[in-house]
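Peer 1: sequence first, then the predicted structure, then my questions.
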Amino acid sequence: MTDIRPLTASARRLFGAAVLLLALPLPALAWGPQGHRLVAALAWDGMTPAARAQATQLLAGEADPTLPGIANWADDLRANDPDLGKRSAKWHYINLAESDCRYDAARDCRNGDCVVAAIDAQTAILADRGRSKDERLQALKFVVHLIGDVHQPLHAGFAHDKGGNDFQISIPGEPDKVDGYGSNLHSLWDSKMLSMRKRKDPAYLAELGKIPVPSVNGAGLPADTAGWAEDSCKLALQPGFYPTTHKLEPEYVSTWRPVAEIQLRLGGEHLAQVLNAALAPGG
């Protein structure tokens, strides 16, 4: 006979926490762990000595006190800090594609709950020397992660398919898992196209660092967070971005992975610009 005993108080607490985690609206990940580390490493290479020194002071005491070491902290919140993970879930994305990629704060970012407003708000906290070290460190962690997020096109894409999460695809060589499909377009852009390169971080970083930073009509890049989101969204509207069939053709990856890598490069460039300004001496 099975011995069924009442749950202990500690077991009930663990069970309740697990149920809470399952009930939380989980933010879609952007770039996956490697992509976020690469954006952070590219930014570090572009930071001034003064900004690096400030960042190093803030990161002291972290398990991995580097920008790449904290780059995925915001995605890990849903497991490590469910309350903050829930409150910040909408900070990872914005839906602009239904509006032809034109940002309107009142329509697209109510109560500041979107990646555009979150980057700006967390950057302001980071730059505020009157804030505590813990507040500024948390802001740094959000800024490093969310600037990576905003450069993933599907984090500024359509609401109706949850940024490509509902666009199911079958990738050759991978087992089908759900309804005949094994993945989705969002996951492909997050990590699968990058992991297909089979590059470790140092080798991939060296390759990304050689990519010239693009300009727009020779006039430089958008300097504001909303402009970054709008440009990311425009990629998701380009012909061919959404595969014509749900069985992924090999040429899709060869066509679009270079675009993803340019976005990583831009993410690193913009993150360096933001950190250099926010951590400038006397700022």
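Peer 2: Noted; the coordinates are in hand. Numbers count the residues shown, from 1 in each chain.
Peer 1: C-alpha only now, for contacts and for neighbours.
Peer 2: OK.
Peer 1: my guess is residue 137 contacts residue 128. True?
Peer 2: No: here residue 137 does not reach residue 128: they are 11.4 Å apart, not a contact under CA atoms under 8 Å.
Peer 1: out of the two, which sits in the busier spot?
Peer 2: residue 137 (21 against 15; other CA atoms under 10 Å).
Peer 1: for the nearest residue to the more buried one once chain neighbours are set aside, pull up the helix or strand it's in.
Peer 2: Nearest non-adjacent residue to residue 137, counting by CA to CA, 6 or more residues apart in numbering: residue 58, 5.6 Å away. Secondary structure assignment for residue 58, by DSSP states H and E: helix 49-59.
Peer 1: ok, and what's touching the very next helix or strand once past that helix?
Peer 2: Proceeding N to C from helix 49-59, the next assigned helix or strand is helix 67-70, under DSSP H and E. Applying CA atoms under 8 Å, 6 or more residues apart in numbering, the contact partners of helix 67-70 are 36, 37, 38, 39, 40, 41, 44, 63, 64, 141, 144.
Peer 1: from those, list the buried ones, please.
Peer 2: 36, 37, 38, 39, 40, 41, 44, 141, 144 (16 or more other CA atoms under 10 Å).
Peer 1: put this next to the previous one:
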Amino acid sequence: MIPLSLARRGCDMGRFGSVFFVFALVLVGCSSIPRTALAWGEFGHLTVCDLAYRNLTDASRDELKRIFHAGQGGITVHAKDGTELRHYTSFNVGCLEEDERPRKHAADHFVNVDRTTTSIPAASCPVGGSCIFAGIDRDLTILKDRSKSDEDRVFALMAVGHWIGDIHQPLHISFADDKGGNAIKARVVGGCGTSSYRPGNLHAIWDGCLLEAGLFQKVRNRADFKSTWGRRTITYRAVDTLLANTSLAEEQAMVGTDPAVWANESFQITLQPDVQYCVKSGNACHYSDTQASLGPDDEERKVSLGSDYLEQYAPIAEDRVRLAGFRLAHLINLALDTAYQGPAKDSLQP
């Protein structure tokens, strides 16, 4: 029997599993697995990757199923440390893998720039030897290479799903000294919609609170919403909404750019004064009114945000997730389907 801690990636049967196979063994105890803090939040990443999965071509989906060993109940591979065995059955849950500890590619979750930077002109890592651009390039190359093992390609696919989610989260394109807003204490007056999520810093507000108050709250407000739904079902219904509100023309425009553009989109949001991430001072964006940057022994500043902040930025967070999902589908289709010529209309699209 597969240990529960290793089978957790297979607990999500709602989309990927229901499409082509059910791995019953891993259902035991899934509801008891605790939630952990993840970039974009667990539900954000699940939404991005399910949206991408639903926009794969038949050829891409068939190849994805094949490398996941769908007909055999999933793939068992060595974990990142090379010793532990893990079992994977679904792509969307696999997109959470890069946030598992210890992180194999910790630097690839971000682009850290100097505080005088005003734009991201190219897909190069400006500070340090690695960043999200390096992760995208490395793992897309592995995914495309059919001479690589299924194990290598599965890890690469799951990682690409995570990187494309991360590059669209604005505070992942930010400054190293405050850890992308993790070192800015924050509270939201009134909470994040009707969810129980309670962020403790600005990064967490963007990871989860804005989506809980916006995209996922819309699902909770639907007449057909049921409190008895499986815990992750809300992400699948959110994807329904994103598909139904994105035309083919919009999708085609979304995917006609590259990761440098996506990172710069995120960074321009990060720099907006109303985001309260940094304080403009000439060409620089300082940590606070009194500090250019945050030192290791400095006290973290605090912000208190209200419903007006959620109303302003929840739609932006939703749009970043939407962009990430469609763009991820495009990259996977390019990697797995040699006949792919660009987006085609989905059945739910207007």
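Peer 2: Nice, thanks for sending it over. Keep in mind that what you see is a predicted model, and the values were worked out from it rather than measured.
Peer 1: superposed, what's their TM-score?
Peer 2: Aligned and superposed, the two chains score 0.76 in TM-score terms (TM-score structural alignment, normalised by the length of structure 1); 241 aligned residues with a CA RMSD of 2.8 Å.
Peer 1: the helix holding residue 58 of structure 1 vs structure 2, average offset?
Peer 2: In this overlay with structure 2, the average offset of helix 49-59 of structure 1 from its partner residues is 0.7 Å by mean CA distance after the TM-score superposition for structure 1.
Peer 1: so that helix matches what in structure 2?
Peer 2: Following TM-score structural alignment, the aligned partner range for helix 49-59 of structure 1 in structure 2 is 58-68.
Peer 1: may I see the buried residues of the matching stretch?
Peer 2: Buried, per 16+ other CA under 10 Å, within stretch 58-68 of structure 2: 60, 61, 64, 65, 66, 67, 68.
Peer 1: nearest to residue 260 of structure 2, of those residues?
Peer 2: Set against residue 260 of structure 2, the nearest of these by CA to CA is residue 60 (24.7 Å).
Peer 1: mind checking how far that closest one is from residue 48 of structure 2?
Peer 2: 17 Å (CA to CA, to the nearest Å).
Peer 1: excluding its backbone neighbours, what's nearest the corresponding residue of structure 2 for residue 74 of structure 1?
Peer 2: Superposed on structure 2 with TM-score structural alignment, residue 74 of structure 1 falls opposite residue 98. Of all residues not flanking residue 98 of structure 2 in the chain, residue 159 sits nearest, at 6.2 Å (CA to CA, 6+ apart).
Peer 1: show me the contacts for that neighbour.
Peer 2: With CA under 8 Å, 6+ apart, residue 159 of structure 2 has these contacts: 95, 97, 98, 135, 139.
Peer 1: how near is the residue nearest to residue 137 of structure 1 to residue 270 of structure 1?
Peer 2: 20 Å.
Peer 1: residue 47 of structure 1 too?
Peer 2: Distance from residue 47 of structure 1 to residue 270 of structure 1, by CA to CA: 10 Å.
Peer 1: tell me which of these two has more neighbours.
Peer 2: residue 270 (25 against 22).
Peer 1: which position in structure 2 pairs with the more buried one?
Peer 2: Going residue by residue (TM-score structural alignment), residue 270 of structure 1 aligns to residue 327.
Peer 1: tell me which of the buried residues of stretch 58-68 of structure 2 is nearest to residue 103 of structure 2?
Peer 2: Of these, the one sitting nearest to residue 103 of structure 2 (CA to CA) turns out to be residue 68, at 21.7 Å.
Peer 1: residue in structure 2 paired with residue 89 of structure 1?
Peer 2: With TM-score structural alignment as the criterion, residue 89 of structure 1 matches residue 106.
Peer 1: dump the contacts of helix 67-70 of structure 1 to CSV, plus secondary structure and distance to residue 160 of structure 1.
Peer 2: Listed next are the contacts of helix 67-70 of structure 1 as CSV, based on DSSP: H, G, I helix; E, B strand; the rest coil; distance: CA to CA, whole Å:
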residue, secondary structure, distance to residue 160 of structure 1
36, helix, 26
37, helix, 29
38, helix, 30
39, helix, 28
40, helix, 30
41, helix, 33
44, helix, 36
63, coil, 39
64, coil, 38
141, helix, 29
144, helix, 28
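Peer 1: quick check: the two most widely separated of the residues you listed?
Peer 2: 39 and 63 (19.3 Å).
Peer 1: strands of structure 1, residue ranges please.
Peer 2: 168-169, 183-184 (DSSP state E).
Peer 1: and these as JSON lines, adding mean neighbour count and distance to residue 196 of structure 1?
Peer 2: Below are the strands of structure 1 laid out as JSON lines (neighbours: other CA atoms under 10 Å; distance: least, CA to CA, whole Å):
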{"stretch": "strand 168-169", "mean neighbour count": "22", "distance to residue 196 of structure 1": "16"}
{"stretch": "strand 183-184", "mean neighbour count": "20", "distance to residue 196 of structure 1": "14"}
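Peer 1: who wins for proximity to residue 213 of structure 1 among those strands?
Peer 2: Of all the strands of structure 1, strand 183-184 comes closest under CA to CA, at 29.0 Å.
Peer 1: mind listing residues that contact that closest one?
Peer 2: Residues contacting strand 183-184 of structure 1 (CA under 8 Å, 6+ apart): 164, 165, 166, 167, 168, 169, 170, 171, 176, 177.
Peer 1: map the second one onto structure 2.
Peer 2: Which is residue 165 of structure 1. Residue 165 of structure 1 maps onto residue 182 in structure 2, by TM-score structural alignment.
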